[in-house]
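A.B. asks: Sequence and predicted structure below; questions after.
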Amino acid sequence: MASISLKIYSAALKTRTNVNVIIPTLLPAQDGMNKREHEFARFYETHGCYPVLYLLHGTYGDEGDWQRFSRIEDYARHHNVVVVMPYGENGAYRNAKSGKDYEVYITEELPKVIQWMFPVSKKREDTYIAGLSMGGGGAVRLGLSHPEVYGYTIGLSADFGLITENVKNNEFTVWSHAFEGVDLDADETSNSYKLAEKAMTEERNRTRLYLACGTEDFLYQENCRFHEYLDEIGYEHEFSTREGNHNWDFWDSEIKKVLDWLPLTPIEQELGF
């Protein structure tokens, strides 16, 4: 894998921001033998238009979390997928009154930047969004709101209401700046339940959903309620639950399962192993 750290100016955020990108590249000979021939031309001539996964971090995190604390590079190499990891502050991936429009940045501006810079597909069926905790709730909300962008959406230990309840009930939280001036009782853009219900009434392709949460996670009951609601309204989805807590042991093993679930071609299959 090639690992690239970008610093770009974002018009939606009105500031410079960081993005990490990992891209599948040429692999060495599997038998470990050195060869006189240089077999790079065919790889770079035939590989392009990779599927792309936008991977969001949680509260207090940054663009480097997934690479530091999980084996995402190894999993992405195996599945031939580009992974884009943006910095989202503690902004819940929302448009804010302060002018930092994270929803516009993630769903509109960043995909344009990535498509301009890297060999990724522009098709919605090749474009995925995932995240953990705050990022999981953000990914689900953005996936449901923008099915024309994301064919597949994944929420790991996702927040489906805890953040908004904290903002409503406390004078200050780490997420307060993202909700300044918002009537949370009337704001349906924060409510994944409303967004899922709306998606069921619209004549367009719905994003495919995958949810996962450990049984010891403090967000487990919240995830179970959302899963049950999706069942109630008939929104087809995957719900993975097993023993696990709100930590990287669970998220690392689950993102591996997610990549198996996505419509990706493993490198061994491509190479005929």
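C.D. replies: Okay, I see it. Numbering: from 1, shown residues only.

A.B. asks: going forward, measure contacts and count neighbours with C-alpha atoms only.
C.D. replies: Fine.

A.B. asks: Identify the residue nearest the spatially most central residue of the chain in space, chain neighbours excluded?
C.D. replies: Nearest to the mean C-alpha position of the chain, by C-alpha atoms, centre = their mean, lies Ala130 at 2.2 Å. Nearest residue to Ala130, sequence neighbours excluded (C-alpha to C-alpha, 6 or more residues apart in numbering): Ile154, at 4.4 Å.

A.B. asks: Presented hereafter is structure B, for comparison with structure A:
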Amino acid sequence: MALITLNRTSAVMMSQTLIKVALPDDIGPGEKLPTVWLLHGLGDDGTVWQRKVPVEQYAVDHHWAIVMPGFDRSFYMNMAYGSPYGDYLEKELLPAMRNLLPLAAAPAVNWLVGNSMGGYGALRLAFLHPRWFSAVAVMSAVADLNSVLPIMPDHEAVFGPDDQELPTAQLAALVANAERPAVHRLRFYQTVGADDGFRPANDALMKLLTTKYGLHIDYHVDPGTHSWRYWREHLPTVLDWLAAGRG
């Protein structure tokens, strides 16, 4: 197994970026690997996955690449007062990684996974570009951006003065403008702890996506809170779910 660190200068960000990638050892000549784009939560960075879970072993077990970029506290969008993380994600990161590493580009073998803020980011990217992926799985997602304002003193750095950009950044607004046939082809997995403070917003998002937009969500509420204990326990299940849907 291999865990590599990539430091590269981003043309979009105009700064150095750090990306962790877990790879299996036995990559055949010309082989292109299925890829999980694993997005971190608020207050973490791309290194958190290697520190909290056996991410290298997951790459070996499934024979996948697992890409773990760092997105600071940006919510995976262009910050009002900060860096253009949204453009970096949507325009640069994926093709850059595929140029550097043997990653498959086919949507059927590209999947989004994230926890907390990363769960929001995974759903955001899936709704903006549903043709790029075949599945998205989120754990304890920030399903309503209003829920993070009390715990995020720098929220205006992302959403602008008086959070003026927040309404259009809500997942409910993004799915309303998403390409319907392409979104309906996606597989969705959503899990949240029974005692997670974000559970009511997750319940509401699941209901909206299933009743108003007719999406099928593989939805799970299990014992737990908004914590790494919960995510450590559930990431293997998420990855197995992705693998089971490949056929």
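C.D. replies: Noted; the coordinates are in hand. Only a predicted model underlies this, so the values are computations on that prediction, with no experimental measurement involved.

A.B. asks: tm score of chain vs chain?
C.D. replies: Between these two chains, after superposing, the TM-score reads 0.89 (TM-score structural alignment, normalised by the length of structure 2); 243 aligned residues with a C-alpha RMSD of 2.3 Å.

A.B. asks: got a list of what the residue nearest to Ala130 of structure 1 touches?
C.D. replies: Tyr128, Ile129, Ala130, Gly131, Gly136, Ala139, Val140, Leu209, Tyr210, Leu211, Val258 (C-alpha atoms under 8 Å, 6 or more residues apart in numbering).

A.B. asks: now for the last one: what does it line up with in structure 2?
C.D. replies: Taking TM-score structural alignment for the superposition, Val258 of structure 1 sits opposite Val238 in structure 2.

A.B. asks: check which helix or strand covers that match.
C.D. replies: Assigned by DSSP states H and E, Val238 of structure 2 belongs to helix 228-244.

A.B. asks: how about that helix: buried residues?
C.D. replies: Tyr230, Trp231, His234, Leu235, Val238, Leu239, Trp241, Leu242 (16 or more other C-alpha atoms under 10 Å).

A.B. asks: so how far does it sit from its counterpart in structure 1?
C.D. replies: On superposition with structure 1, the mean distance recorded for helix 228-244 of structure 2 (mean C-alpha distance after the TM-score superposition for structure 1) is 1.6 Å.

A.B. asks: Look at Arg131 of structure 2 and say how many residues are nearby.
C.D. replies: 17 (other C-alpha atoms under 10 Å).

A.B. asks: if you skip the residues just before and after it, what's nearest to it?
C.D. replies: Looking at Arg131 of structure 2 with C-alpha to C-alpha, 6+ apart, the closest residue is Ala182, at 5.9 Å.

A.B. asks: what residue of structure 1 matches up with that neighbour?
C.D. replies: With TM-score structural alignment as the criterion, Ala182 of structure 2 matches Arg204.

A.B. asks: Next: Val53 of structure 2.
C.D. replies: By TM-score structural alignment, Val53 of structure 2 lines up with Ser70.

A.B. asks: circling back: surely the residue nearest to the centre of structure 1 touches Gly155?
C.D. replies: Yes - in this structure, Ala130 of structure 1 is within contact of Gly155 by C-alpha atoms under 8 Å, at 5.8 Å.

A.B. asks: on that earlier part again, any idea how far the match of Ala182 of structure 2 is from Lys123 of structure 1?
C.D. replies: 15 Å (C-alpha to C-alpha, to the nearest Å).

A.B. asks: same thing with Met200 of structure 1?
C.D. replies: Taken as C-alpha to C-alpha, the span from Met200 of structure 1 to Lys123 of structure 1 is 22 Å.

A.B. asks: next one: Val104 of structure 1
C.D. replies: In terms of C-alpha to C-alpha, Val104 of structure 1 sits 18 Å off from Lys123 of structure 1.

A.B. asks: of those two, who's got more company?
C.D. replies: Val104 (17 against 14).

A.B. asks: ok, for the more buried one, nearest residue in space, not its chain neighbours?
C.D. replies: Ala12 (6.2 Å).

A.B. asks: Using the three-state scheme, assign the equivalent of the one you found over in structure 2.
C.D. replies: Aligned by TM-score structural alignment, Ala12 of structure 1 pairs with Val12 of structure 2. Here Val12 of structure 2 takes the coil state, with states given by DSSP: H, G, I helix; E, B strand; the rest coil.

A.B. asks: Surely Val12 of structure 2 touches Tyr88?
C.D. replies: Yes - distance between Val12 of structure 2 and Tyr88: 5.7 Å, which falls inside the contact criterion (C-alpha under 8 Å).

A.B. asks: Look at these two and report which has more neighbours.
C.D. replies: Using other C-alpha under 10 Å as the criterion, Val12 of structure 2 and Tyr88 rank with Tyr88 on top: 19 against 16.

A.B. asks: Now do the contacts for the residue mapped onto that one from structure 1.
C.D. replies: Tyr88 of structure 2 maps onto Tyr105 in structure 1, with residues paired by TM-score structural alignment. Neighbouring residues of Tyr105 of structure 1 by C-alpha under 8 Å, 6+ apart: Ser10, Ala12, Leu13.

A.B. asks: now do Ser98 of structure 1
C.D. replies: Residues in contact with Ser98 of structure 1, defined by C-alpha under 8 Å, 6+ apart, are His177, Ala178, Glu180.

A.B. asks: I'd assumed the second one was in a helix, is it?
C.D. replies: Yes - secondary structure assignment places Ala178 of structure 1 in a helix (three-state DSSP).

A.B. asks: What about it, how many residues nearby?
C.D. replies: Quick note: Ala178 of structure 1 (other C-alpha under 10 Å) scores 23 neighbours.

A.B. asks: Now do the contacts for the counterpart of it in structure 2.
C.D. replies: Here Ala178 of structure 1 is matched to Val158 in structure 2, going by TM-score structural alignment. The contact partners of Val158 of structure 2, by C-alpha under 8 Å, 6+ apart, come to Arg73, Ser74, Phe75, Met77, Asn78, Met79, Ala80, Tyr81, Gly82.

A.B. asks: Next, the last one: secondary structure please.
C.D. replies: Using three-state DSSP, the secondary structure recorded for Gly82 of structure 2 is coil.

A.B. asks: could you measure the residue of structure 2 most remote from its centre against Val109 of structure 2, distance?
C.D. replies: Here structure 2 reaches farthest from its C-alpha mean at Pro29, the gap being 29.1 Å by C-alpha atoms, centre = their mean. The gap separating Pro29 of structure 2 from Val109 of structure 2 is 18 Å, by C-alpha to C-alpha.
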